[in-house]
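Colleague: Fold the stuff below for me.
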Amino acid sequence: MNQVYIPDSDRRIQLGLLRLGRPNSFSLPESTGYITPVNKNILVRKKDRKSLSTIGLLLLLSCLLTFSQANANTFTVTNTGDNGGVNPAANAGTGTLRQAIIDANANAGADIINFAITPLGGVKTITLSAFLPPITGQTTINGYSQSGASQGVIGSRTITIEINGGNTNTTVSGNSLGIFNFSATSDNSSLSGIALYNSGNAAVSIIILPSADNVQIWGNYIGLLASGFSPGSSSLYNKTDGVLLANSAGGSGAYSGVIIGTNGDGNNDANEGNVISNSSDGTNGGDGIQIGFNTTDLLTYSGVRISGNYIGLAADGVTLAPNGGANPGVSSSKGQDGIDLRQGIDGISGNPIIIGTNGDGVSDALERNVISGNSGSAISVGSNIDYVRISGNYIGTDKTGTVAKPNGTNSTTAGTSFSGILAFSGCTNIVVGFDDAVHVAAVAADVRNVISGNYSDGITFVSMSGAGNKISGNYIGSDVTGNAALSNGSGSIDQSSNGSDGHRSNNITLNSSSAITIGTDGDNDDDAIEANVIVSANNGYGIHLRHTATTGTTVGSNIIAGNKIGVGADGTTALGNDRGGIIINISQVSPNASSYNNANRIGSNNDNISDDLEANIIAYNGTSATTALQRGEL
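Modeller: Purely as a prediction, here's the structure:
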């Protein structure tokens, strides 16, 4: 029995009951905003003002999809061969994965690829000698269909299908890009229950091309063995990105509803997270997930979600398995971040790129990513990107949120520095944590990021001055309780060649950035929840506003309000930042430094709206014995 709802400010009002075919006989990704799988709610957003005739159309579509799934052809992989690495004529490589994809592509309808490799029992390894054929139609590749495999939460599942990429860069007809290639016509496809490692240095492990809508990659170990741990030799790591949402050949295009990890629909969500690690060739490195490719591409991403994954750790959520090679000083463009959003991409207003939870009250805790241990930044947001929401993640900790697993270990004192979250100029509507335009108080704990334990800064914004950029409701420098230190700056990076303006390891650095809100916006909407806990920076400040260029953007109109800086979430536990609570400093600016430092507000604006909640608590800072003269909070 299914229910039709029209949400009213995220509160669902039941309208009626409808019966839709056989239970569990079809699914539509929730990210469309309108339909969720059978035995789940069909959602119609109130703001779209859809008529009952539209609901009828959706029901007809659901019935058609039921029919399509019921009549899907199933192709079964029965051996670990690979057809000699070419695309043979039909049936020439009977029983191989390569042949199954060829046969599925030749079928006009939806297809399922299952596994029944004999002899049954144990892990089955398919070693490739070339890229697999591109997937050109709706195809479900289900590694969990192999005997002995079983779904489960990360670290507790049993994967029995390993794909050894063979370190190959050999292309095949229609696929010069990567091992698994979901083409523009592969809408509604999925890949699950696979361990994939040893891709070549020109081979993305999984690539999803523009216009391939509603593709879901779930329940896989990417860069790991079926055991959930790293291969015994780094030569078997994936040599470049784990997952790429772009065309590495360049070009424009659009994505809709692509999900890496759990879709948060309340059905099987605990089992849908991936582990994406060991994207590294030891020289140039690789990102765990890269969205966008060339800076000149024009790509839009509507409802794209990265949720419920471990990125940079093994499946136990503790053991390091970094993305990016151990190359201190190598620039991030070489690829070494957990998630890399490249310049030239955009989310969509009202349907942004979501990293973590969407905060809708359904499976929010299961949508948390643990993004830790990466050689570069956990999350890098390139220039001129709009509409990204980063909520509910552990960034720099283990899966418990209590033990440091630093990102940014390639940071150096020579000038290359990575952060938990690093974002660049021209970005707008980058929200880190609680967003009162979307979230309600009941989900505050689930949308809170814990950004702690990182090698250098917790968060760095560089030359950002666009609208809607906000850091609210997070724990930065503490563990998941908010009352125990888990310091950012564990590498004691001190780029102090610029004298008093040296970039040290701070919890938050706003470098030549303006119009950023840190804490509450004072709009009388969940203002208390928007407070950040900003504590225990090692060799750094709680918040550092700085400008070092002779020209450029001002450091102005930033709001720092309602935060706990140097004290824990309880408001009393002493967790001071080493060098100070807040510092605003300008250097190397000519001729008038004051012109680059305007209208920053620390505390209340005295407008009689939430003024008491806009007050920061700034205490116990400047605790380092070597910085005794900086005990003042400003």
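Colleague: use CA for all of it now, contacts and neighbours both
Modeller: Noted.
Colleague: Span of stretch 104-123 from start to end?
Modeller: 24 Å (Cα to Cα, to the nearest Å).
Colleague: and after the host helix or strand of residue 217, which helix or strand comes next?
Modeller: Taking DSSP states H and E as the criterion, residue 217 maps to strand 216-218. Where DSSP H and E defines the elements, the next helix or strand beyond strand 216-218 is strand 221-222.
Colleague: let's see this one next to it:
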Amino acid sequence: MSRFVLTLACLLLACRAYAAVLMVDTTSDAQLMACDAALPGDCSLRGAIAKANSIAGADTLVFGLVESDPGYQVATAHWRIAPASTLPLIQDDLTIDGYSQAGALANTLAPDQGGSNAVLKIELHGFGSSSQAGLDVGNGNPHLVVRGLAINNFTINLQLQSPGPHVVEGCFIGTDVTGMLGVSASGNSYGIRQRGQATIGGTLPAARNVIAGNGYIDLWDESATSTTQPSVVQGNIFGLAADGSTVLPGQDYGLYITNPVQGSVIGGASVASRNLFAGIETSAIYFTGNTGAANATPIRIQGNVFGTDWSGTLARPNGYFPSSPIQPQPTIVIFRSGACGVVIGGDAPGEGNLIANGAGAGVLISTCASAAILGNAFRGNRIGLDLSPFSLADGATPNDAGDADAGANRLQNSPAIEQVTYLDAGATMKIDYRVDSLPAHAAYPLRVDIGGGSSGQMEVTAFIDSVAEVDAQSLRTVSLPTAAFAGLAPVLTTTDADDNTSEFASDTLFEYGFDP
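Modeller: Alright, predicted model coming up:
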């Protein structure tokens, strides 16, 4: 079979230069770029990138390495490419396909079946903290597709510059080739630094990335520096090894987003699109940057799992911050000015996140407003929602008379439960509550959601009431089946018409437990 295939493309009578399929057939770091089918061992990764840069058009790099190659690792039956210096910038459209190597297999497990059973055969291994980026996209708007590679031990394992779009799928970023071990304390500072539009992962099992073992940030999204096009992050494992259960220590942040592009999606309503964030020492997701846009095009964080293994049953906490255990960190932080421009969860089936076992708050909204937090399941967090007027968490905020204070989500007052009465021999729960929020201090109508839990948790919320301005501060009543709470105390939240969700209701009514 030919190892160097040329194709000719013409568009509107203007022919482009040949695009190529180049087969990397040596792990040598020399700039071997003949890539001639008649010359085995003549096409290194370094040389193939350089050659692809010289050929206009969308080129593809495949792999055809043999076991006699010096880079073959007998113990793990894979090939290690270890550049001694920075590889050439990728300056033209390029696909690098690690699954083209004989023996490589893409993942076949759905997110609710396990982690990733991908078998990778190509490892790109850096030389520690001085190695800069492993693969690096240059300027000039090239598009990069990377699949089926293990990339580790570079300061930045993968850098996606330019406007994009780029695609990263089926890779292990920051781990060894098995996906089960971190690699080095001296390298692996950043897994992916994204400075252009990108799709990270996808809804197909084969697209799932394991992005873990990176000492500082697994995925750093700075895409707003060069594009206004939204990105998609779906189906990935952050913080855990490929088995979806083993914590790889030393990771500060999972997804860190600076000046996010509005309309970007993290997760989705289907099981196939959910990301798993677990075992991360500070925050699983951290948003910061300039004022967000109105929620007409919010960033959506939906359907993800935080703080457990792949099954959702075993605790794998985020935010435990071992360097300072007395300062646990929130699982999700939205720290922006103006409008937050974020929706966490949603009303449609599957849009709610599971946010569990957080050492600090499940969600911290810091200084910004209009972050709708709906339909999520909070379990076992130190506090479920924390609205703060400052940059740091401040714990539960008591309601104030008339809701006149200001801060994150306007420090929207939560509903105060006045009385619970049982009807129909205990089968029905009648809840009397009020929301002390004057029309001058909240946008009406107010939306009230209910779930079961306590001040630190809340099972999936459900809309129960809409409070019009004429009903402001009036006593409200709702009747629900007692069985729906499964023995948990009712917990209420308020969301005003501008999407400002309150903290959980904090009542002494159930101080000594809940007994229906």
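Colleague: Give me the TM-score for these two chains.
Modeller: The TM-score (TM-score structural alignment, normalised by the length of structure 2) is 0.70; 421 aligned residues with a Cα RMSD of 4.5 Å.
Colleague: quick one on the thing from earlier: average distance between the strand holding residue 217 of structure 1 and structure 2?
Modeller: On superposition with structure 2, the mean distance recorded for strand 216-218 of structure 1 (mean Cα distance after the TM-score superposition for structure 1) is 0.4 Å.
Colleague: What count of nearby residues applies to the closest residue to residue 97 of structure 1 other than its chain neighbours?
Modeller: Nearest non-adjacent residue to residue 97 of structure 1, counting by Cα to Cα, 6 or more residues apart in numbering: residue 77, 5.5 Å away. Residues near residue 77 of structure 1, counting by other Cα atoms under 10 Å, number 23.
Colleague: Alignment lookup: residue 77 of structure 1 to structure 2.
Modeller: Using TM-score structural alignment, the partner of residue 77 of structure 1 in structure 2 is residue 24.
Colleague: and that match, what is it in contact with?
Modeller: Residue 24 of structure 2 sits next to 35, 43-45, 48, 61-65 when contact means Cα atoms under 8 Å, 6 or more residues apart in numbering.
Colleague: Now with 10 Å, please.
Modeller: 3, 32-33, 35, 40-49, 61-65, 101 (Cα atoms under 10 Å, 6 or more residues apart in numbering).
Colleague: again, but for residue 140 of structure 2
Modeller: 90-93, 161-164.
Colleague: how about it, secondary structure?
Modeller: coil (DSSP: H, G, I helix; E, B strand; the rest coil).
Colleague: what do we get in structure 1 for it?
Modeller: Residue 140 of structure 2 maps onto residue 185 in structure 1, by TM-score structural alignment.
Colleague: thinking again about what came up before, other residues contacting the strand holding residue 217 of structure 1?
Modeller: Under Cα under 10 Å, 6+ apart, the answer for strand 216-218 of structure 1 is 29, 140-141, 187-194, 206, 208, 243, 257-263, 269, 271-275, 305-309.
Colleague: Residue 5 of structure 1 against residue 52, yeah?
Modeller: No - if you go by Cα atoms under 10 Å, residue 5 of structure 1 and residue 52 don't touch, sitting 11.5 Å apart.
Colleague: Tell me which of the two has more neighbours.
Modeller: Using other Cα under 10 Å, the more surrounded residue of residue 5 of structure 1 and residue 52 is residue 5, with 20 against 9.
Colleague: in what helix or strand does that one lie?
Modeller: Per DSSP H and E: residue 5 of structure 1 is located in strand 2-8.
Colleague: now residue 491 of structure 2
Modeller: Assigned by DSSP H and E, residue 491 of structure 2 falls in strand 489-495.
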